[in-house]
Every structure is written in structure tokens, then in C-alpha cells.
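A.B. asks: Sequence isn't available, so here's the structure alone:
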């Protein structure tokens, strides 16, 4: 018997869009390197190896994000305790939109979604650095 999915990805994303702030890629490119901004890449490591990354971005795999943000988690990463504006991105902005919603609910602020993700970043002429396979 097939599953009866009652809330699909489109509804989840529409709800998240109503709750979170997003930043356009051109505006994100303009703040790259500012000390009060942290760009968080939640893509899979294989995506980063294949496509490259935003210089200076911090990689936090989507599957560990909540645990890395929570200061009470044994997996907490100190970057998430810093007073910065967090710009979350994935490849196209879908995963990061939902992740931004969760991080906002957790109390991380300010936190914004990079609208259009890494694809929009590249289209806006943002710098990309190659990443060597591990």
C-alpha cells in the first residue's frame, strides 16, 4: 500500500518562505569576507568536490546541522556561538530554505537563506574555489 503523504515539499517550502528571510546572491556576494558574516554550506561533500565552494565558507553537512548549532550537543561547533549573520546555502536553495527555518526556530539569529543557492551564487559572479578530494 502506498504512503499517504499529506504535506509535500512544495507546502513545506512555501511555509518556510513565509517564515524566513532570504538574501539574493548579488547581496551575498557583496558581504563575502565581512567579519560579521558566516556563509554556511550544507551541501554533501561530493557536491562540494564536484562544484567547488564559496571561499571562506564553513561546511556543515545538512544531516549534522542542528547538532553542530546546539551548544548543549556534544557535536557543537564554536562558529555557531559567534555573533555573526549566518547565510545558509545548498545547491539550489531548497534544502537551505528548510534548514534556515529550523535554525531560526532553534534561536540562531540572524540567519538567512541564500535564495537560489550555490547555482545563483555562481550566476551572480561570486567567486568559487576548487576543493580537492579527500
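C.D. replies: Perfect, thanks for sending it. Since the model is a prediction, treat every value here as computed from it, not as a measurement. Numbering: from 1, shown residues only.
A.B. asks: When you work out contacts or count neighbours from here on, use the C-alpha atoms and nothing else.
C.D. replies: OK.
A.B. asks: the helices in this protein, which residues?
C.D. replies: Applying DSSP state H to the chain gives helices spanning 9-19, 25-31, 45-51, 65-69, 94-106, 117-123.
A.B. asks: which of the residues in the longest one are buried?
C.D. replies: The neighbour-count criterion (16 or more other C-alpha atoms under 10 Å) identifies 94-104 as the buried residues of helix 94-106.
A.B. asks: and the angle from that helix to helix 9-19?
C.D. replies: Calculated by axes from the mean of the first three to the mean of the last three C-alpha atoms, to 10 degrees, helix 94-106 forms an angle of 50 degrees with helix 9-19.
A.B. asks: The structure to be compared is supplied as follows:
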């Protein structure tokens, strides 16, 4: 799978970026848990990637903290986690938080939901 590495200036963690053209394969193979960190308003206005689970950015740390006391926590699932947001920045930060909390196989959607939507819904080029 084609990925690109990015590193946030203040973090030592590197998160692999998954390109939007690989997202359809990811959706179909169900090996990834897709976590959308946008708020409910963003999802209502822009829609969501099929199968994505909404965990607003402000709730990610709480969800990570609960995994030790809650065996049913989202982050106790097997497999890989793909984070997404509108443009890929907030989800990248959430992915770093997950990795710093011991979650393995953490990825970020390059370009976020906006890139996915653009690929899935062609831009009207009429002038």
C-alpha cells in the first residue's frame, strides 16, 4: 500500500499517510477502523466516509484513556486505525495521540475528507 511519512515538529512520532486513492480498497477490506475526528456539524454538512466512526477530536484522549478500564473501547479493536478529518491536520494530531498511547498500526488520510470527497464527486468544470 502506498504511504507517505509525515512528522509534526514537536512530536517524535511519524504517522504514515494513506492516499485517498487507496481509501476505496480500505473501505472494502474492513481491516481498518476509520475514525473521523470532525464534529457532528462537519459530518452533517459534508457527509462521511462509509463505515467511519465519529470520535470528535476533543473526545479522542478520553477514548484513549478509557481503553484500559473498558475492554469494549474502540481502541481495543484488532487491526489498523485510519484517522481522518476535513483536511488531514487534526486527524494527524489525533493519530499521534493514539500512537503515543501505545496504539499500533495508526494511519492518517492524506488530504482528509476534502480530498476523498473531491475524488468521489468530480468538480464541475463549467465556466
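C.D. replies: Received, thanks. Just so you know, these numbers come straight off a predicted model, no measurement behind them.
A.B. asks: about what we covered before: of all the helices of the first structure, which one comes closest to residue 79 of the first structure?
C.D. replies: Set against residue 79 of the first structure and scored by C-alpha to C-alpha, these come closest in helix 65-69, at 8.4 Å.
A.B. asks: For the closest one, give me every contacting residue.
C.D. replies: Identification of contacts with helix 65-69 of the first structure by C-alpha atoms under 8 Å, 6 or more residues apart in numbering yields 42, 60, 73-77, 80-81, 102-103, 108.
A.B. asks: how distant is stretch 108-119 of the first structure from the center of its chain?
C.D. replies: 5 Å (C-alpha atoms, centre = their mean, to the nearest Å).
A.B. asks: if we can go back for a sec, include distance to residue 116 of the first structure when you put the contacts of helix 65-69 of the first structure into TSV, please.
C.D. replies: Putting the contacts of helix 65-69 of the first structure into TSV (distance: C-alpha to C-alpha, whole Å) gives the following:
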residue	distance to residue 116 of the first structure
42	14
60	18
73	30
74	32
75	29
76	27
77	26
80	23
81	26
102	18
103	18
108	21
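A.B. asks: What is the corresponding segment of the second structure for stretch 38-55 of the first structure?
C.D. replies: Per TM-score structural alignment, the counterpart of stretch 38-55 of the first structure in the second structure is residues 33-50.
A.B. asks: Going by neighbour count, list what's buried in that stretch.
C.D. replies: Neighbour-count burial for stretch 33-50 of the second structure [16+ other C-alpha under 10 Å]: 33-38, 43, 48-49.
A.B. asks: Could you do stretch 69-84 of the first structure as well?
C.D. replies: By neighbour count with 16+ other C-alpha under 10 Å, stretch 69-84 of the first structure contains the buried residues 69-70, 76-77, 80, 84.
A.B. asks: Run through the residues that contact the residue nearest the centre of the first structure.
C.D. replies: Central residue of the first structure (C-alpha atoms, centre = their mean): residue 88, 2.3 Å from the mean position. Residues in contact with residue 88 of the first structure (C-alpha under 8 Å, 6+ apart) are 39-42, 96-97, 99-100, 111-114.
A.B. asks: out of those, which one sits closest to residue 11 of the first structure?
C.D. replies: Proximity of the contacts of residue 88 of the first structure to residue 11 of the first structure was ranked by C-alpha to C-alpha; the top entry is residue 97 with 12.3 Å.
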